[in-house]
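Novice: Fold the following, please.
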Amino acid sequence: MTQHPAPLPEADAVEAPPWDPAKRPGPAIRSYGTQRPRMRIRIDGVWRDAQVIQRQDWPDGRIRMLCDVYLPSEVGWVWLVRGYWWDSAAMRPA
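Specialist: As a prediction, this is how the structure comes out:
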């Protein structure tokens, strides 16, 4: 009998609020410029394409991924900038 690995858990990404500079200390920021890593983010139960703009490492250990995400809108499909707290159940390399 062949053993198959257990499926990876899945969850929707949690959107993170914008950083408020009045709240100190701020995150360590890694910006990716034109060489943006691609990833898939699960939003409303659907895996969406995204490009990482920044990784923000917060002093409390949380990681916020600032991404361009391809999402539906009233005018059709558009790339929108969104920040999400890192969660391996909601984000995957593309």
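Novice: Please make it C-alpha for all contacts and neighbour counts, starting now.
Specialist: Noted.
Novice: What are the buried residues along the helix or strand containing residue 68?
Specialist: Assigned by DSSP states H and E, residue 68 falls within strand 63-73. By neighbour count on 16 or more other CA atoms under 10 Å, the buried set for strand 63-73 is 63, 64, 65, 66, 67, 68, 69, 70.
Novice: any idea which helix or strand comes after that strand?
Specialist: Assigned by DSSP H and E, the successor of strand 63-73 is strand 76-85.
Novice: what does the strand holding residue 68 rub up against?
Specialist: 16, 48-58, 77-86 (CA atoms under 8 Å, 6 or more residues apart in numbering).
Novice: how about the strands in this structure?
Specialist: All strands of the chain, identified by DSSP state E, fall at 14-15, 28-31, 38-43, 46-57, 63-73, 76-85, 91-93.
Novice: Can you redo those strands as JSON lines, where the extra columns are distance to residue 22?
Specialist: Formatted as JSON lines, those follow (distance: least, CA to CA, whole Å):
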{"stretch": "strand 14-15", "distance to residue 22": "20"}
{"stretch": "strand 28-31", "distance to residue 22": "15"}
{"stretch": "strand 38-43", "distance to residue 22": "29"}
{"stretch": "strand 46-57", "distance to residue 22": "16"}
{"stretch": "strand 63-73", "distance to residue 22": "18"}
{"stretch": "strand 76-85", "distance to residue 22": "18"}
{"stretch": "strand 91-93", "distance to residue 22": "29"}
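Novice: want to put them side by side, so please do this one too:
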Amino acid sequence: MSTIEEPTPARPWRPADGAPPTVWTWPSNDRPALEVWSAGAWRYASVAARQDWPDGTVRYQVLVDLRGDTTSTHRTYAWPQPGLRKRHGSHSEPSQGVDEGRQGEMPRRAPTGR
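Specialist: So this is what the prediction gives:
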């Protein structure tokens, strides 16, 4: 039996928290990855975004298959936790994927030109 605890998901930012976090994103074809301890195994977790909160905490939004059954879900985790570890970095520099005045929200889809 493992002594590693599954990581605790973090709640989303709320206006009552004060200033919103700075959100960083990577190109979808070159995202960093973590591993999440879940259901007795380390699970690959692609990083969708990093949130740098004004209080100094860091949270990662990841896409992960928590049960190992190919059903992926988005989760946000505060970093660090024993049930999280780095899998690999990205070759791309992250960017702030937010519009001015909308900092802290997820980036909107780019226009398709249609």
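Novice: follow-up on the earlier one: figure out how far the strand holding residue 68 of structure 1 is from the centre of its chain.
Specialist: Its chain's average C-alpha position is 6 Å from that of strand 63-73 of structure 1, according to CA atoms, centre = their mean, to the nearest Å.
Novice: what angle sits between that strand and strand 76-85?
Specialist: 160 degrees (axes from the mean of the first three to the mean of the last three CA atoms, to 10 degrees).
Novice: which residue is nearest the centroid of structure 2?
Specialist: Computing the C-alpha centroid of structure 2 and ranking residues by CA atoms, centre = their mean puts residue 61 first, at 1.7 Å.
Novice: Once you drop chain neighbours, what's closest to residue 89 of structure 1?
Specialist: Of all residues not flanking residue 89 of structure 1 in the chain, residue 10 sits nearest, at 4.5 Å (CA to CA, 6 or more residues apart in numbering).
Novice: Check the gap between the one you found and residue 63 of structure 1 for me.
Specialist: 18 Å (CA to CA, to the nearest Å).
Novice: quick revisit: map the residue nearest to the centre of structure 2 across to structure 1 for me.
Specialist: By TM-score structural alignment, residue 61 of structure 2 lines up with residue 66 in structure 1.
Novice: Next: residue 8 of structure 2.
Specialist: Match for residue 8 of structure 2 (TM-score structural alignment): residue 14.
Novice: What is the neighbour count of residue 14 of structure 2?
Specialist: 10 (other CA atoms under 10 Å).
Novice: Next one: it from residue 20 of structure 2, what distance?
Specialist: In terms of CA to CA, residue 14 of structure 2 sits 8 Å off from residue 20 of structure 2.
Novice: cool, residue 12 of structure 2 as well?
Specialist: 10 Å.
Novice: do residue 26 of structure 2 as well
Specialist: Residue 26 of structure 2 is 19 Å from residue 20 of structure 2, by CA to CA.
Novice: now do residue 56 of structure 2
Specialist: 12 Å.
Novice: Likewise for residue 88 of structure 2?
Specialist: 27 Å.
Novice: again with residue 38 of structure 2
Specialist: For residue 38 of structure 2 relative to residue 20 of structure 2 (CA to CA), the value is 29 Å.
Novice: isn't residue 30 of structure 1 right next to residue 55, touching?
Specialist: Yes. With contact defined as CA atoms under 8 Å, residue 30 of structure 1 and residue 55 form a contacting pair (5.2 Å).
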